[in-house]
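[1] Build me a structure from this.
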Amino acid sequence: MDGDSESTPAGFRQELLARARAVDLLALGAVPAVLVAVFALPEATRLSFAFAYTDPTAVTAFTAHYVHLGTGHLAGNLAGYGLLASVGYALAVLGGRRRFFLTSMATFLLAFPFVLSALNLAVPRNAVGFGFSGINMAFAGVLPLLLWAYARDRFFPTASLRALPAVFFLLVGWIALLALPVSTDGIGLAGLGMAATGLVTGVAYAWRTEIRLRHPVRERVRAVTSQAGYGDLFVIGTVVLVGYPIVGFPSDPTGSGSVVNLYVHLLGFCLAFIGPFILLVGDVIDE
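    The predicted structure is shown next:
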């Protein structure tokens, strides 16, 4: 069959392998290695690394995000990291944003633990915090930016940065719909109100900034599906972006002896979008 090799699955794989760097893959693989190594420590040691809200320290503010007490919790976070980091890295290297991704990743791993732990103290409670899920949500938060860069590079050269805040507000509305009870009375009105606010704000932002589809939807779908491998990655990234909040924001956050910290999940997601978005707007990171 005639055609450009880059529009075939083989061409996609070849370019991905050519652009990926061994040092990057080692850095990506170091994270699950650290999480498993910490889990291998005695339980008493792991508990000493957890973040006690009534007795916070700078050390535990960092270490708590790498601590897990149960195999199920660890396995879930390892799976989430593997999915988010691998899809994000592939989008970054093929979309010309490798340095942007690695800078964001380093920030999430080294700075976000302190930030998330500190902001957790805004909600006083006698509890202990631990787990990597807040950082996982940071990888989810930067995913819209990586998808935009990839789409602009591969399919839609005119894709505008102005569309990203609208996407962010829509995602926040989607998260509210998932995490908060939704009904027409009592506390359920909060979930309904937050979801509606996110949707309306996103649509209003797109309208006020005069974001318009320059080409019919059918042409855009054809542009994506006509490039085997590349289009598949874009679809996978989009599905992960919309689907991962279902995991990160369960409607019932209570579990066996623990409660999912929806607050820190939301902080991780929002901060990971806002900070890197400012870098993109300012063109701070030169690729």
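[2] C-alpha only now, for contacts and for neighbours.
    Fine.
[3] and Phe277, what does it touch?
    Counting by C-alpha atoms under 8 Å, 6 or more residues apart in numbering, Phe277 touches Leu145.
[4] what's the answer for the one 10 residues further on, then?
    Glu287 makes contacts with Gly96, Arg97, Arg98, Arg99, Phe100, as judged by C-alpha under 8 Å, 6+ apart.
[5] quick one: the third one from Pro32, how far?
    Distance of Arg98 to Pro32, given as C-alpha to C-alpha, to the nearest Å: 20 Å.
[6] Who has more neighbours out of the two?
    Of the pair Arg98 and Pro32, Arg98 is the one with more neighbours under other C-alpha atoms under 10 Å, namely 22 against 19.
[7] wouldn't the more buried one be in contact with Met105 here?
    No: with contact defined as C-alpha atoms under 8 Å, Arg98 does not reach Met105; the gap is 10.5 Å.
[8] Now for the nearest residue to Val36 once chain neighbours are set aside, how many residues are close by?
    Nearest non-adjacent residue to Val36, counting by C-alpha to C-alpha, 6 or more residues apart in numbering: Leu74, 8.0 Å away. Neighbours of Leu74 under the rule other C-alpha under 10 Å: 21.
[9] for Leu74, what are its contacts?
    By C-alpha under 8 Å, 6+ apart, the residues touching Leu74 are Leu35, Val36, His68, Gly131.
[10] go on, Tyr150?
    Per C-alpha under 8 Å, 6+ apart, neighbours of Tyr150: Leu91, Ala92, Leu94, Gly95, Gly96, Phe234.
[11] Name the SS class of Leu213, please.
    Put simply, Leu213 is coil when judged by DSSP: H, G, I helix; E, B strand; the rest coil.
[12] Here is the second sequence; please produce its structure so I can put it next to the first one:
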Amino acid sequence: MTNRSTDSSVRDVDPSLREVLRSRARPIDLLVLLTVPVVLLAVFTLPETTRRSLAFAYHDPTVLTAFSAHYVHLEADHLLANVAAYGLLAGVGYLLAVTSRRRRFFFTALATFCLAFPFALSALNLAVPRRAIGFGFSGINTAFAGLLPLLLAAFVHEHLSEPGFASANPSPRSGGPQHVPLSDSAPVRLLPATFLVVVGWIGVLALPTSADLTGLVGPAVLLGGSLLGAHELLSTSPGGRPSLRDGLRRTVDRHGYGDLFLVGAALAVAYPAVGFPAEPSVDGGVINLYVHLLGFCLAFIGPYTLIAAGAFDERSSGSGTRADLRID
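    Got it, this is the predicted structure:
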């Protein structure tokens, strides 16, 4: 294994994003990522009667269809839309993860979403009795959307935070300003507020605008998340309080890294408009916004709990730096 290190305190000699990706990305990663669209396309080649038999019937559920339904599509447009969404969400998520040393975190989440979430989402769908069938990969796609804010937080912690401002409230776990565990970082401490802001945004998009309680849920949750984030920032010590101006400057100055962050942030904001349309009716059916919300929330809450508990903190002694390039 070849290890090249540079002084992380000197930003000008940090490796470029291309160098980092070249050193850390692995061919096997691409093969794993491509497994999902290959399976979706393979299932679509089955006869329509077979595909319908693999859909999840809410009035006659089975263990097999609870899993298989999430890989079934009856129309080519539906399939292509989900494959494109998966490519964007998983592709950008992978880039954020691999450049932030979070490959294990990302692939653990991917395996969980693809193998365990189908059963969980189907089971939770039974809470809403109806005589219909459910199918499609969009519930798992929204799980990748739920993971995106966490990957963005890890990316900011790794590449866009100054060491002195990386921790909102330094704890004994922090090994000094040069090595702040991910769980202690300011971006991670802001994730609960981020979650509420995005869920509020989803409510604004999906729920009809009105003066009654239903119409006020989205804006209220969005406002609550914004206030929680502001409180978290104001309650931190001045030395640990991230500066918006400095953050914008680093995003602009760090070519490649800043661009990837902006792409990920734009996707995190824009995808809910696709996954949670105000008019869920489509030709021959209705978009299951309930399962979309479940996928998003479960994918955020579970991994966030692990991150906050320190399960994915760096295990190094601090001798390595952010700029390390490791080529296996």
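[13] hang on, the earlier thing: ok, and the most crowded of the contacts of Leu74 of structure 1?
    Of all the contacts of Leu74 of structure 1, the highest neighbour tally under other C-alpha under 10 Å goes to His68, namely 26 neighbours.
[14] Now check structure 2 for the residue matching that residue.
    Taking TM-score structural alignment for the superposition, His68 of structure 1 sits opposite His73 in structure 2.
[15] Flag every buried residue along stretch 15-31 of structure 2.
    Neighbour counts using 16 or more other C-alpha atoms under 10 Å place Pro15, Leu17, Val20, Leu21, Ser23, Arg24, Ala25 of stretch 15-31 of structure 2 among the buried residues.
[16] so what corresponds to Ala111 of structure 1 in structure 2?
    Here Ala111 of structure 1 is matched to Ala116 in structure 2, going by TM-score structural alignment.
[17] Check how far the helix or strand where Asp232 of structure 1 lies sits from its aligned residues in structure 2, on average.
    Using DSSP states H and E, Asp232 of structure 1 maps to helix 230-248. Mean deviation of helix 230-248 of structure 1 relative to structure 2 after superposition (mean C-alpha distance after the TM-score superposition for structure 1): 0.3 Å.
[18] helices and strands around that helix, which ones?
    Packing partners of helix 230-248 of structure 1 (3 or more C-alpha pairs under 8 Å, 6 or more residues apart in numbering; DSSP states H and E): helix 71-94, helix 133-154, helix 163-179, helix 217-225.
[19] again, only using 6 Å
    Here helix 230-248 of structure 1 touches no other helix or strand, going by 3 or more C-alpha pairs under 6 Å, 6 or more residues apart in numbering; DSSP states H and E.
[20] on that earlier part again, can you put the contacts of Glu287 of structure 1 in TSV and add distance to Tyr263 of structure 1 and secondary structure?
    Formatted as TSV, the contacts of Glu287 of structure 1 follow (distance: C-alpha to C-alpha, whole Å; DSSP: H, G, I helix; E, B strand; the rest coil):
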residue	distance to Tyr263 of structure 1	secondary structure
Gly96	33	coil
Arg97	29	coil
Arg98	29	helix
Arg99	29	helix
Phe100	26	helix
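[21] buried subset of the residues you listed?
    Gly96, Arg97, Arg98, Phe100.
[22] Aligned counterpart of the first one in structure 2, please.
    I take that to be Gly96 of structure 1. Superposed on structure 2 with TM-score structural alignment, Gly96 of structure 1 falls opposite Arg101.
[23] How much space separates that match from Leu325 of structure 2?
    From Arg101 of structure 2 over to Leu325 of structure 2 the distance is 10 Å, taken as C-alpha to C-alpha.
[24] Next: Ser100 of structure 2.
    Using C-alpha to C-alpha, Ser100 of structure 2 is found at 12 Å from Leu325 of structure 2.
[25] just Glu314 of structure 2 next, same as before
    Look at Glu314 of structure 2 and Leu325 of structure 2: by C-alpha to C-alpha, they are 15 Å apart.
[26] For stretch 279-296 of structure 2, buried residues please.
    Ile287, Asn288, Leu289, Val291, His292, Leu293, Leu294, Gly295, Phe296.
[27] how about the nearest residue to the equivalent of the third one over in structure 1, chain neighbours excluded?
    Residue correspondence, TM-score structural alignment: Leu289 of structure 2 in this structure matches Leu262 in structure 1. Leaving aside its sequence neighbours, Leu262 of structure 1 sits nearest to Phe249 (C-alpha to C-alpha, 6+ apart; 6.2 Å).
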